[in-house]
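Visitor: Predicted coordinates and the sequence they were generated for:
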Amino acid sequence: MAATLSRRSVFKVLAGVVAVASGGKAQYGYAPSLAYPALKVGNINNLRDGQAVYFNYPDGSAQGVLVKLGQRAIGGVGRGRDIVAFSAACTHMGCGVQFKGGRFVCPCHYSMFDPAKAGQCYQGLASTPLPQIRLRVAQNGDLLAQGVVGLIWGRARNI
């Protein structure tokens, strides 16, 4: 007589394997154990709605883009929670995204990402959101990048 496994049993076993393999810590997304540098990427007083500011983070070969959306956003900072930053590398093939019409557009294959919804892809060939750069606002209004949620395209590690 053969034993049958329920879906729930299989899921529990797989979850246990993942937990053991990862040392009990989540490995996807922002890893607090990584020593991300804090870097000034702008000042809250110099931003205008819809204007993109490009910068390099977490190192000189990774471009990021900061934008004040004028509407509340997931992970947004500032008074209106409308300032966000993302990796500027499309998650499909690494082309540089551009901020146009309230969204990020990849000029290579036309993937589109919603900056108000944590960089979620809603059109095109990309299948994952843009990695979001975590921001903090200093007392003087400086915007500091201080981590990345997700893996930057083409990398095995962000830093």
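Guide: Noted; the coordinates are in hand. Residues are numbered from 1 along each chain as shown.

Visitor: From now on I want contacts and neighbour counts done on CA atoms only, so please keep to that.
Guide: Noted.

Visitor: Quick one: list the elements packing against the longest strand seen in the chain.
Guide: Criterion DSSP state E: the longest strand present in the chain is strand 142-149. If contacts are counted by 3 or more CA pairs under 8 Å, 6 or more residues apart in numbering; DSSP states H and E, strand 142-149 sits against strand 39-43, strand 132-137.

Visitor: Comparing these, which comes out most buried?
Guide: With neighbours defined as mean count of other CA atoms under 10 Å, the helices and strands packed on strand 142-149 peak in mean count at strand 132-137, which reaches a mean of 22.

Visitor: Give me the contacts around that one.
Guide: Contacts to strand 132-137, defined as CA atoms under 8 Å, 6 or more residues apart in numbering, come from residues 44, 64, 75-78, 84-87, 118-119, 143-150.

Visitor: what angle sits between it and strand 39-43?
Guide: Angular relation of strand 132-137 and strand 39-43 on a 0 to 180 degree scale: 70 degrees, by axes from the mean of the first three to the mean of the last three CA atoms, to 10 degrees.

Visitor: quick one, strand 132-137 and strand 142-149 angle?
Guide: Strand 132-137 runs at 150 degrees relative to strand 142-149, counting by the same axes, to 10 degrees.

Visitor: Val41 and Ala52 touch, don't they?
Guide: No: Val41 lies out of contact with Ala52 (CA atoms under 8 Å); the separation is 11.5 Å.

Visitor: what sits in contact with each of the two?
Guide: Counting by CA under 8 Å, 6+ apart, the common neighbours of Val41 and Ala52 are Leu66.

Visitor: related to what we said a few turns ago, dump the helices and strands packed on strand 142-149 into CSV; add distance to Ala15 as well.
Guide: What follows is those, written out as CSV (distance: least, CA to CA, whole Å):
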stretch, distance to Ala15
strand 39-43, 36
strand 132-137, 26
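
Visitor: let's bring in a second model and compare:
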Amino acid sequence: MSQITRRRFVGSGMTIVALASLPRARAQAMAPSLGYPATRIGSLGTLKEGVGQYFAYPDDAAQGLLLKLGKPAIGGLGKERDIVAFSAACTHMGCGVAYKGERLQCPCHYSMFDPAKNGQVYQGLASSYLPQIPLRIDAAGDIYAVAVEGLIWGRARNILSKGA
């Protein structure tokens, strides 16, 4: 039986940390959204920069937040690539998040998420990104939610598992 050296132990730990921090897009590719119907959630004409609009998606029990950030965002649409949407349920305990000062904030335990970077958590008790809701904009300027990338808090299955 071989002994594990301190160097090998630390090296293995670093490998695990590196694998766990792979970009979110790769994780999402492994966990695609269920086939939710495209749902109209707003329009370009009523969307105001810096003001979030709440909507129900993928069903009446789940609230989302539509944003026009005023700067380009990962997954953003529109002329400036700044229109994005996220689940409004914090990934820590499901409290409703609000858009304040260029970030999504949870009032319950102070988690903060960056809407320009896929809803990445950068402060607080939440340990995962907010699920991003991919959008489509039609020729008339109507905005549609078309999927959910990630697991909405409190749900056991809103994404497909491998082989399902």
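Guide: Noted; the coordinates are in hand. These numbers were taken from a predicted model, which means no experiment stands behind them.

Visitor: Superposed, what's their TM-score?
Guide: Once superposed, chain against chain, the TM-score is 0.81 (TM-score structural alignment, normalised by the length of the first structure); 138 aligned residues with a CA RMSD of 1.9 Å.

Visitor: re the thing from before, to Val13 of the first structure, which of the helices and strands packed on strand 142-149 of the first structure lies closest?
Guide: Nearest of these to Val13 of the first structure, taken as CA to CA: strand 132-137 at 31.5 Å.

Visitor: With the second structure overlaid, report how far the closest one is off on average.
Guide: Strand 132-137 of the first structure differs from its equivalent in the second structure by a mean of 0.4 Å after superposition (mean CA distance after the TM-score superposition for the first structure).

Visitor: Now do that strand: distance to the chain's middle.
Guide: Centroid displacement of strand 132-137 of the first structure relative to its chain, using CA atoms, centre = their mean, to the nearest Å, is 10 Å.

Visitor: Give me the three-state assignment for the aligned partner of Ser61 of the first structure in the second structure.
Guide: Aligned by TM-score structural alignment, Ser61 of the first structure pairs with Ala61 of the second structure. Counting by DSSP: H, G, I helix; E, B strand; the rest coil, the backbone at Ala61 of the second structure sits in coil.

Visitor: Ala61 of the second structure: how many residues sit nearby?
Guide: When neighbours are counted by other CA atoms under 10 Å, Ala61 of the second structure registers 7.

Visitor: so how far is the helix ranked longest in the second structure off the chain centroid?
Guide: Longest helix in the second structure by number of residues (criterion: DSSP state H): helix 6-20. In terms of CA atoms, centre = their mean, the centre of helix 6-20 of the second structure is found 28 Å from the chain centre.

Visitor: just the helices in the first structure please.
Guide: Using DSSP H, helices in the first structure cover 7-21.

Visitor: Show me where it has its strands.
Guide: Here the first structure has its strands, by DSSP E, at 39-43, 52-56, 63-68, 83-87, 98-100, 103-105, 112-114, 120-123, 132-137, 142-149.

Visitor: now the ones you listed in TSV, with distance to Val18 of the first structure?
Guide: What follows is the strands of the first structure, written out as TSV (distance: least, CA to CA, whole Å):
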stretch	distance to Val18 of the first structure
strand 39-43	33
strand 52-56	33
strand 63-68	31
strand 83-87	27
strand 98-100	36
strand 103-105	33
strand 112-114	29
strand 120-123	25
strand 132-137	24
strand 142-149	20
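
Visitor: deepest of those, which one?
Guide: Most buried of the strands of the first structure, by mean neighbour count (mean count of other CA under 10 Å): strand 83-87, with a mean of 28.

Visitor: Following superposition onto the second structure, what is the mean distance for that one?
Guide: Taken over the aligned residues, the distance from strand 83-87 of the first structure to the second structure averages 0.2 Å (mean CA distance after the TM-score superposition for the first structure).

Visitor: residues contacting Ser43 of the second structure?
Guide: By CA under 8 Å, 6+ apart, the contact set of Ser43 of the second structure is Gly141, Asp142, Ile143.

Visitor: Double-check the second one against Arg40; I have them as touching.
Guide: Yes: using CA under 8 Å, Asp142 of the second structure is in contact with Arg40, at 6.7 Å.

Visitor: Of the strands of the first structure, which is nearest Ala156 of the first structure?
Guide: Of all the strands of the first structure, it is strand 142-149 that lies closest to Ala156 of the first structure, at 13.5 Å by CA to CA.

Visitor: hmm, who's touching the closest one?
Guide: Residues outside strand 142-149 of the first structure that contact it (CA under 8 Å, 6+ apart): 29-31, 36-44, 57-58, 131-138, 158.

Visitor: swap in stretch 103-117 of the second structure?
Guide: Contact with stretch 103-117 of the second structure is made by 69, 71-74, 82, 84, 86, 90, 92, 95-99, 102, 119-126, 129-130, as judged by CA under 8 Å, 6+ apart.
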